[in-house]
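Chemist: quick one: sequence and predicted model below, then my questions.
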Amino acid sequence: MADYKTLRTTMVDTQVRPSDVTKFPVIDAMLAVPREAFVPRERRDMAYVGAHVSLDAGRVVLEPRTLAKMLDFLDIRGDELVLDIGAGLGYGAAVMARMAEAVIALEDDASRISEAQTALSEHGADNVVMHEGELSAGAPEHGPYDVILVEGGVETMPEAILDQLKDGGRIACVFQEGALGIVRIGYKIDGEVHWRFAFNAGAPVLPGFEKHHAFTL
């Protein structure tokens, strides 16, 4: 039987802390949330390696370093509402639930939502609401949001998502530009989102966030 608690501590000490993640709430949440409970059962031995964990349909659970650095930049506070786009089996939502007032976790697959709800309930993340819908549409009925995290790659960002961010809010996502992936943090000021480079990382592009290439002869 794997000693997941020791593996979790090692993950934080070797993957998270050395990556300039300094905010205690992020470190504390990643030490507390059992990542193995939020990956497919047959891939639990991969839960603490420094890589994405595959789900189905080309989706992944983001590698610990990427998620931790995104959360460090977002600096979620205890009175804030978060939208988690592409929540998968709920790991990122469970981590953010320990920092935010509430998390709306958006998924487009009913079976993933069912698994996530079970895991979130078992591990006391009762301030997370799973929401089923098209990822690129967001969840406007629960917004607007102080923080939006996109847990996957983006080639183009739908305006519908940016419209759901409060003025003064922050959004983080991995912009995939060919083989190169860049995490940017967007800050909404006077109704407009201003993007800043954060760090390099890659992730599979989420459905609905692909760039549509015009067909030419």
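Modeler: Yep, it's here.
Chemist: switch to C-alpha atoms for all contacts and neighbour counts from now on
Modeler: Noted.
Chemist: what strand or helix carries the most centrally placed residue in the chain?
Modeler: For the chain, residue 151 is the residue whose C-alpha lies nearest the centre (C-alpha atoms, centre = their mean; 3.6 Å). Assigned by DSSP states H and E, residue 151 belongs to strand 145-154.
Chemist: determine the set of other helices and strands touching that strand.
Modeler: If contacts are counted by 3 or more C-alpha pairs under 8 Å, 6 or more residues apart in numbering; DSSP states H and E, strand 145-154 sits against strand 81-85, strand 165-177.
Chemist: again, only using 10 Å
Modeler: strand 60-61, helix 64-74, strand 81-85, helix 91-97, strand 102-107, helix 159-162, strand 165-177, strand 180-189 (3 or more C-alpha pairs under 10 Å, 6 or more residues apart in numbering; DSSP states H and E).
Chemist: can you redo those as JSON lines with mean neighbour count?
Modeler: Supplementary listing: the helices and strands packed on strand 145-154 in JSON lines, determined by neighbours: other C-alpha atoms under 10 Å:
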{"stretch": "strand 60-61", "mean neighbour count": "24"}
{"stretch": "helix 64-74", "mean neighbour count": "22"}
{"stretch": "strand 81-85", "mean neighbour count": "28"}
{"stretch": "helix 91-97", "mean neighbour count": "27"}
{"stretch": "strand 102-107", "mean neighbour count": "25"}
{"stretch": "helix 159-162", "mean neighbour count": "16"}
{"stretch": "strand 165-177", "mean neighbour count": "22"}
{"stretch": "strand 180-189", "mean neighbour count": "20"}
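Chemist: take the one below as the second:
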Amino acid sequence: MTTESKRGRMVDHDLRDRGVRDERVLAAMARVPREEFVPQHSRDSAYDDNPLPIGDGQTISQPYIVAFMAEAARITPGDTVLEIGTGSGYGAAVLASLAAHVHTIERHATLAARAAETLERVGFDTVQVHVGDGTVGLADEAPFDAIVVTASGPEIPSPLLEQLADGGRIVMPVERRRGHQQLMRATRSGDDFAEESLLGVVFVPLIGEHGYQHGR
């Protein structure tokens, strides 16, 4: 089976058949070559619906979760998006296929450099990769229409909430009880934030000033 066939099967079987309905998200997932964002030895598994290790104790999320979070963020073509946890750059590429501009923050400099190189090579030139503590956000580039966080914290960091535009959405896994994470969406309306619980998930811990101080 060709890479394109595997990608098409992933979109139809792992995404559309499991409830992802946003056609723009499905088209983005069909466009982005996930095999370019995984280690060479994992390329045969690039379109399996599983997370894969990418080094530094981090993983590339399973395609369904990437699509689900992108759909939950309700991204429109003119949006500016902040991603916390660049990892391989795959999620940023999907977000860049939906938005006008993406800023993405990675705390591991080696992963950030690798992701930036891959994104440039594959042609996603509307993504800017930053190295730093994602829990403090990126105030100089705020406000953001959507924020997507790819690690689980004890709560949604207050700096990220503050950096949302009015009407903006943040999608993030939160560990309300040890070992039990829920994917949450918070939508800003003035100074108020309406929270929704979307899905049970498993993510690596969000490390930083407004997250966990070390791995869990």
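Modeler: Noted; the coordinates are in hand. Quick caveat, the model's predicted, so the values are computed rather than measured.
Chemist: these two touch, right, the residue nearest to the centre of the first structure and residue 174?
Modeler: Yes: in terms of C-alpha atoms under 10 Å, residue 151 of the first structure counts as a neighbour of residue 174; the distance is 8.0 Å.
Chemist: okay, and the common contacts of these two?
Modeler: 66, 70, 203, 204, 205 (C-alpha atoms under 10 Å, 6 or more residues apart in numbering).
Chemist: for the closest residue to the fourth one other than its chain neighbours, give me its contacts.
Modeler: On the basis of C-alpha to C-alpha, 6 or more residues apart in numbering, the spatially nearest residue to residue 204 of the first structure that is not a chain neighbour turns out to be residue 153, at 5.1 Å. By C-alpha under 10 Å, 6+ apart, the contact list for residue 153 of the first structure reads 59, 86, 173-177, 181-183, 201-207, 209-210.
Chemist: same deal with residue 130 of the second structure?
Modeler: Per C-alpha under 10 Å, 6+ apart, neighbours of residue 130 of the second structure: 84-86, 103-107, 109, 112-113, 116, 138.
Chemist: now swap in residue 136 of the second structure and tell me
Modeler: Contacts of residue 136 of the second structure by C-alpha under 10 Å, 6+ apart are 84, 157, 158, 159, 160, 163, 208, 209, 210, 211.
Chemist: again with residue 113 of the second structure
Modeler: For residue 113 of the second structure, the contact set (C-alpha under 10 Å, 6+ apart) comprises 88, 89, 106, 119, 129, 130, 131.
Chemist: residue 88 is in contact with the fourth one, correct?
Modeler: The one in question is residue 119 of the second structure. Yes: with contacts counted by C-alpha under 10 Å, residue 119 of the second structure reaches residue 88, the gap being 9.0 Å.
Chemist: of the two, who's got more company?
Modeler: The neighbour count for residue 119 of the second structure versus residue 88, taken as other C-alpha atoms under 10 Å, is higher for residue 88 (30 against 23).
Chemist: the more buried one is in what secondary structure piece?
Modeler: Per DSSP H and E, there is no helix or strand for residue 88 of the second structure.
Chemist: skipping its backbone neighbours, what lies nearest it in space?
Modeler: residue 115 (5.0 Å).
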